[in-house]
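Visitor: predicted model follows, preceded by the sequence.
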Amino acid sequence: MENKELCLVCQDFSSGYHYGIPSCNGCKTFFRRTVMKKQKFVCQFDQNCPVDKSIRCACRFCRFEKCLKVGMDRSALQASRDPIGYTKRNKKPERQLATEINSDESSSGSPERQISPVRTFENTLNLLSVKEKSANELRLSSYLPKRSLKQALCSKSLLNDPIFMSKHVIISPRHTCENLRFITQDDYHYWHERDWFVLTEYAKTFSTFKKMSYHDKVELVRHAAIVIPVLNQVYNSPDHGLDTVVFPDGTYYDRTHEPTRPAGLNRKKYQVLDLVLKPFREMEINFNEFAAFKAITFLNPDANVSLEAKHEINTERVEITKQLYAYMLQKDGLEKAIYRLQYILIHVQSAIFRFGRLILMGTTMSKMACESKEAVWIADFFENIGFTSFAKELFFGDS
């Protein structure tokens, strides 16, 4: 009879009892290797990362801690019966061995397996991808608290709270875009508020951000308040052509002129379509690349922050940029050329071109942000748009 028992670590289907508890082959292998090799891991967040079958590889520290918490027994391992690697006695065919070694990091439908084809840079890019996945889940949920900007920035990130994410995000009602309808002013308000809320939670997942003074936090978030929502809206939009951005609830905008909106905000809409949506679709940006580019865009030392904060922001930003370049080079260059060495130069040049084009979009985004903020100030001055108190704090300051 088929085993319906679940793994106590990641809730995938169990393959039986291993080291004292029902567990899947992936968690069994991960636990055995960690104990036998005496490996030590470090959590990049608050040591409470979610561990389930979809993102169980994201944080090895929290995964091992959960193994111990649910009852996996170190003493149940026997060196003679649970070796790491293989000997002449138990040597296995290469394909079978590779399958077993990777069993703890793969599962059918696993997001990180789908979006992380290059393992060399998996550690850095996977952390960013996990952040992005959680941020998008929060964006899709119905949870939207009423709070001040200070309350938002001084609290712990909800994205690092597995209990909150499980209760309010994973099982809460989600937006669906079964039927499309043209966007209204209320829809713009709603999705701007949602994206600003998610932005504050996303910001707090960066270690650099946590160390900043309150003033620096406000300025960095304020600097990102235009461009990060645009990136969210464009990348997560279902593909209805190069002239249409669709929100998760089915509302959309295109090149249709909206006479009730200020001219500056109409112009911003056309910029989003021409300068962001079109290049993203043409370059076929994948999830890892988007997560890294969004982090680079957010960590902008041009924000009005202190010199110390500028240095810390730039350090983290440069590291992510290097990882993104190496990832794109390997993905578009070496990986494609491995079977056709004569085309290496062509593929590497392709990777360099894509990387350069993506990074230089940052300049375009900054210019668009400046023009959009000017349009927002004008709209507020003439009272064309009724901004919420949170939006006014974000754009115009506490006063």
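Guide: Now that the structure is in, tell me what you want to look at.
Visitor: from here on, just use CA atoms for contacts and neighbour counts.
Guide: Will do.
Visitor: just want the most central residue of the chain.
Guide: Centroid check for the chain by C-alpha atoms, centre = their mean gives residue 132 as the closest residue, at 1.5 Å.
Visitor: need the contact list for it.
Guide: Each residue near residue 132 by C-alpha atoms under 8 Å, 6 or more residues apart in numbering is listed here: 202, 291.
Visitor: isn't there a strand covering it?
Guide: No. Residue state for residue 132 (DSSP: H, G, I helix; E, B strand; the rest coil) corresponds to helix; a strand is not indicated.
Visitor: another structure for you, compare them:
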Amino acid sequence: MDDTRCSTSSENTIELPEILTPKATRSAQRPTKCLICGGVAAGFHYDVPSCNGCKAYFRRYIISDRNLKCKNKQDCFDLTIREKPIKCRPCRYKKCLDVGMNPLALEVDDKQADAGNFKKVTKRIKDQEENEEKEESGQSKQLVIQKIESMHEKIQKITDMLTYLESKLEQFQLSAYNPNWVDIQGIEYLLRSANRISLADRYGPMPGWPLSNDEYTSLPPSVIPVVRKGPPPYSPDKKHWLYFNLITNIEYAKTFMFFHKLNSRDQFILTKYVTLACLNLHVSYASVARKFDCRIQPDGLKQPVRDEDHYSNSVMSIIPLIRYEVQATEYVLLKAICLCNPAVPDLSEHAVVLLAKERQVFAEALFDHCLRNRTNGPSHFSDLIGIIDVLERQQRMQKDLHLLHIAPLVAKAPKEFKIQVIEDIMDS
């Protein structure tokens, strides 16, 4: 016989005490002792092992109007202080009730059911059952309330953490930290190094921001002319925003605990796939929050100009944010959902399971927020999740545009013109 199966041999059978044995098991066993008088039991009567005499006595007394009282200490049938009970009718009846004889198990006619003792005991039982049901119902409601409150507290902690993280990202973008792209040797270099967001405190804010329009005149209006001439000369007080925003969103991913549970290969694959989508959402929401319908960078630079190649795909993620009036909490949760993408190709099974679990947490938080704060909660949640499809289409268009127009030019340009972080992200 298979060792994993339960054994049914007699040597492994555990005998439960008679009073603790389940009713279905007790009914299949013949009781030996009457729980009322201590005599020989004839079977289970009214749910209790008892002799025929005690069975008959209980029936006679309960369908009567008798109200007898004990002339002793009301312990005549207490077998813990005497071997044999004293012949006392009220104590015998009381003992029947104490050991659990069930009056509702009696078959009675209308006249017998109207007897004083039967009505009194059955009412007491029904009242007790109702009280227990109310108590259980109250406990259940309390547990539900506690669970809802606990869930709300958990969701609040998540949204508070994400909101705080966004404030640190904004501070990072506005900081004077502005590394030359020659110093950042691609995604792997960023993933191996310490998180840079805290550098904002060390460097402080960039002086003189936002820049005036005159200060942008030397900057090319679109990416393609930049590549043809090489990237704009590095300036410590002006940032190459595609490059810097990619760094910002890679550092954003590195702040999550689950990200560090991924192996280096999965981190690299996930970063290449989701960073541009997170960047688009990040920049688009920041622009909409500042009442713009086009991209605007932290220093005040509007990008891009309204040219055919770039404008339409750059505002793809702005339009739904305006249409659905996306709130700050919805934005931070949606961005976290976008980061935790288990559908990224070539991820390990471990990564897929981990990302799916994390995405579910943020999705539940977003759904709860929509239910609490939107009159059309479920449909609004669906609209927000649909923005992720827009982000993925947008990044696909941007990567195709880069590979078609820019990558060939980068390949011919001198090495110092190549921004490796951009090439790593776009080459996927």
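Guide: Yep, that arrived. The shown structure was predicted, so the numbers you read here are calculated from the model rather than taken from an experiment.
Visitor: alignment lookup: the residue nearest to the centre of structure 1 to structure 2.
Guide: For residue 132 of structure 1, the aligned position in structure 2 is residue 166, judged by TM-score structural alignment.
Visitor: over to residue 366 of structure 1?
Guide: Residue 366 of structure 1 maps onto residue 392 in structure 2, by TM-score structural alignment.
Visitor: could you find the closest non-adjacent residue to its match?
Guide: residue 277 (6.2 Å; C-alpha to C-alpha, 6 or more residues apart in numbering).
Visitor: how close does the match of residue 366 of structure 1 get to residue 56 of structure 2?
Guide: As judged by C-alpha to C-alpha, to the nearest Å, residue 392 of structure 2 and residue 56 of structure 2 stand 81 Å apart.
Visitor: so for the two, which residue has more residues nearby?
Guide: residue 392 (19 against 12; other C-alpha atoms under 10 Å).
Visitor: do you know how far the more buried one is from residue 399 of structure 2?
Guide: Distance check for residue 392 of structure 2 against residue 399 of structure 2: by C-alpha to C-alpha, it reads 11 Å.
Visitor: what's the answer for residue 382 of structure 2, then?
Guide: The value you get for residue 382 of structure 2 to residue 399 of structure 2, if C-alpha to C-alpha is used, is 27 Å.
Visitor: which of the two has more neighbours?
Guide: residue 399 (20 against 12).
Visitor: which helix or strand contains the more buried one?
Guide: helix 377-401 (DSSP states H and E).
Visitor: list the buried residues in that helix.
Guide: 377, 380-381, 384-385, 387-388, 390-396, 398-400 (16 or more other C-alpha atoms under 10 Å).
Visitor: following element in sequence after it, please.
Guide: helix 407-412.
Visitor: who does that next one touch, helix- and strand-wise?
Guide: When contacts are defined as 3 or more C-alpha pairs under 8 Å, 6 or more residues apart in numbering; DSSP states H and E, helix 407-412 of structure 2 packs onto helix 223-229.
Visitor: and residue 336 of structure 1, what is it in contact with?
Guide: residue 347 are the contacts of residue 336 of structure 1 under C-alpha under 8 Å, 6+ apart.
Visitor: quick one: it from residue 344 of structure 1, how far?
Guide: Taken as C-alpha to C-alpha, the span from residue 336 of structure 1 to residue 344 of structure 1 is 8 Å.
Visitor: can you classify residue 316 of structure 2 by secondary structure?
Guide: Per three-state DSSP, residue 316 of structure 2 ends up coil.
Visitor: verify the stated contact: it with residue 394.
Guide: Yes. Using C-alpha atoms under 8 Å, residue 316 of structure 2 is in contact with residue 394, at 6.6 Å.
Visitor: residue 359 of structure 1: what's it in contact with?
Guide: residue 293.
Visitor: what are the ranges of the strands in structure 1?
Guide: 17-18, 21-22, 181-182, 245-246, 251-253 (DSSP state E).
Visitor: ok, residue 255 of structure 1 to residue 272 of structure 1 distance?
Guide: Distance of residue 255 of structure 1 to residue 272 of structure 1, given as C-alpha to C-alpha: 10 Å.
Visitor: who has more neighbours, those two?
Guide: Using other C-alpha under 10 Å as the criterion, residue 255 of structure 1 and residue 272 rank with residue 272 on top: 21 against 13.
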